[in-house]
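Asker: When you get a sec, could you give me coordinates for this:
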Amino acid sequence: MEDVITDIPPPSRFFQEDLNNFTAPSPTLPPPFLIFSNPKTKPNSPLRPSLLIIAISTPSIILLHHCVSSKPPIGTLLLPEISLSGNSIEPSPKDKSCHIYAVDDENSIMAVLVQFRVVAERSHAVAKLLIDGEAQICPERVLILDSVQSRNFRGNLPPDEELAFKLETTAALMEEQEGLGALIRGLGFFLSGSVMDGLGAALLGRCQMRRIKGTMCVTWPESGALAVSLLKSLLMDVLPSLEHLRVSEMDDDGGRLDSELYT
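Answerer: Prediction:
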């Protein structure tokens, strides 16, 4: 006769994945949202800049910070999971923040400095918020500044050499084919077999879906003075004010050119 207390119980009739059905699902994170510093900045109609520059890479954040450091942000994108503790009162490239700036007085050029890491699961929500097309921001053209990571590149990336490539939406490519010129000159296309992921890819995909002229400028290395100098030379036609900036001065004032801006 079997002893129901001491005998080994029979195996469960459930598979391991079936047992997970009884586990309470993880709480859903609140969606990201935009806050505008001045209610008049965001009227009932969307903001319509002729060019929206979105800086994701460390060199682009440092470079654009020096272009807009004298200007107050017109808006801020907030991710509920990103803590604001430790941020400075005045905007700094060391903060974990995402501020929106008007580069010129007419709001025709706007810049977004994404100074925190956006995980893949949140990239599309952030991209939709920044390039809405209906309620928030509806740009005519978008320039995304990102960096390539060695794991996504087909080939070797030399540590002591600076490289730059571009990816474009169909609308931007058609404009070039019609002889209207490229937003950034002298850049070859990203090598076939290499991939881009994360927020930059989500933003470019959003531009493609909305039929917006979108260009992604991808640079290597991911940080350092070489990358900042390269990016500065590429953006001179887009932002002529960069001509008066010196990379050495950026390094002296805490620009952190030799380290990662965020983790």
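
Asker: Please count neighbours and contacts with C-alpha atoms only from this point.
Answerer: OK.

Asker: tally of neighbours for Val112?
Answerer: For Val112, the neighbour count with other Cα atoms under 10 Å is 24.

Asker: wait, it sits on His99?
Answerer: Yes: applying Cα atoms under 8 Å, one finds Val112 in contact with His99, separated by 5.8 Å.

Asker: Can you show me the strands along the stretch 1-150 of the chain?
Answerer: Counting by DSSP state E, counting those that start in this stretch, residue ranges of the strands within the stretch 1-150 of the chain are 33-36, 51-55, 75-78, 98-102, 109-114, 141-147.

Asker: Just send these back as a markdown table, with distance to Pro159 too.
Answerer: Converted to a markdown table, the strands of the stretch 1-150 of the chain look like this (distance: least, Cα to Cα, whole Å):
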| stretch | distance to Pro159 |
| --- | --- |
| strand 33-36 | 38 |
| strand 51-55 | 22 |
| strand 75-78 | 33 |
| strand 98-102 | 29 |
| strand 109-114 | 25 |
| strand 141-147 | 14 |
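
Asker: Let's see this one next, to set against the first:
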Amino acid sequence: MDDVITDIPPPSRLLLEDLNNFTPPPPHLPSPFLVLSSAESKKTLRPSLLIIAMSSPSLHFLHHLSSKTLIGTLVLPEIPFAGNSIEPSLRDKSCNIYTINDADKMIMFVLVQYSVTSERAHAVARVLIGEKIIPQRVLILDSVQSRNFRGKLSPDETIAFKLETSLERENVGDVSLVKGFDYYPSGSVVDGLAAALLSRCQLMKIKGTLCVSWPDLGAPVMSLVKSLLARDVLTGIDYTVDKNYENEYLRLSRRKDRIDSDLYT
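Answerer: Got it, this is the predicted structure:
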């Protein structure tokens, strides 16, 4: 009689690599691409500064700059246009590109109003930096993700940190773009589109800075981001801001707080 404990078991009928035969391959997604106005589509854009906004306070502040010019959008094919308004709105799932011209210096900013998966982050970063758009300097504005932060984050505490490319950190013959911010703590990480954009700057040898703030909503963090942009980034640039943006942002913050509190009642 066979010993079922000590005998060598029979070989499996399925090899490990054969298991993939039962899983259909993921569908191929078209590459993201830019749609620019006719005046901009025929030339390479070389802004002195490219600002890429993803956090709520930075999106609200830059969306309400009344002196901006819409020049195009980045299309991510898997993001539907259904439900978007004719005029740009913060409720849209869009990635619009704007310029502010000041004498011979052009500043561009991109408002990323949809979520970009990790698998698509590097493809989006390549389109925004180094192909059609070659900036001298890049500023990325994102929020701290609690899952990536080494330490406790209180919703009542407003904090911000920065990460820089080696060229920005060396700061040869130029002043730092963002002053007064501590560097992101060791052991904490940044992922997704923000990390892909900063990596793209490092690869292209472009001066790049990533600023992350916490929390994503609330008057204190809006004041912090507004101060950063007005004091360090847009200094000397002639621009105006719609006065309603702070009220709209506070209404969003209160609505989000109410939704979050309802989850625990």
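
Asker: Return the residues in contact with Arg102 of the second structure.
Answerer: Let me fix one detail, which is that residue 102 of the second structure is Asp and not Arg. With contact set as Cα atoms under 8 Å, 6 or more residues apart in numbering, Asp102 of the second structure has these partners: Ile237, Asp238.

Asker: The one 4 residues further on now?
Answerer: By Cα under 8 Å, 6+ apart, the contact set of Met106 of the second structure is Arg46, Pro47, Ser48, Leu49, Thr99, Ile100.

Asker: quick one: what's aligned to it in the first structure?
Answerer: Residue mapping for Met106 of the second structure onto the first structure gives Ser108, with TM-score structural alignment as the criterion.

Asker: and the gap between its match and Phe33 of the first structure?
Answerer: 22 Å (Cα to Cα, to the nearest Å).

Asker: and Arg200 of the second structure, that's in a strand?
Answerer: No: counting by DSSP: H, G, I helix; E, B strand; the rest coil, Arg200 of the second structure is not part of a strand but helix.

Asker: and the counterpart of it in the first structure, how many neighbours?
Answerer: With TM-score structural alignment defining the correspondence, Arg200 of the second structure maps onto Arg206 in the first structure. Applying other Cα under 10 Å, we find 21 residues neighbouring Arg206 of the first structure.

Asker: Arg206 of the first structure contacts Lys128, correct?
Answerer: Yes: the pair Arg206 of the first structure / Lys128 is scored as a contact, 6.9 Å apart, by Cα under 8 Å.

Asker: just to revisit the earlier point, buried members of the contacts of Met106 of the second structure into PyMOL, please.
Answerer: Selection of buried members from the contacts of Met106 of the second structure for PyMOL, criterion 16 or more other Cα atoms under 10 Å:
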select buried, resi 46+47+49+99+100
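
Asker: if we can go back for a sec, quick one: contacts for the match of Arg200 of the second structure?
Answerer: Contacts of Arg206 of the first structure by Cα under 8 Å, 6+ apart are Ala127, Lys128, Ile131.

Asker: what's the counterpart of Val127 of the second structure in the first structure?
Answerer: So Val127 of the second structure corresponds to Leu129, using TM-score structural alignment.

Asker: who touches its match in this structure?
Answerer: Leu129 of the first structure makes contact with Pro32, Phe33, Leu34, Gln136, Ile137, according to Cα under 8 Å, 6+ apart.
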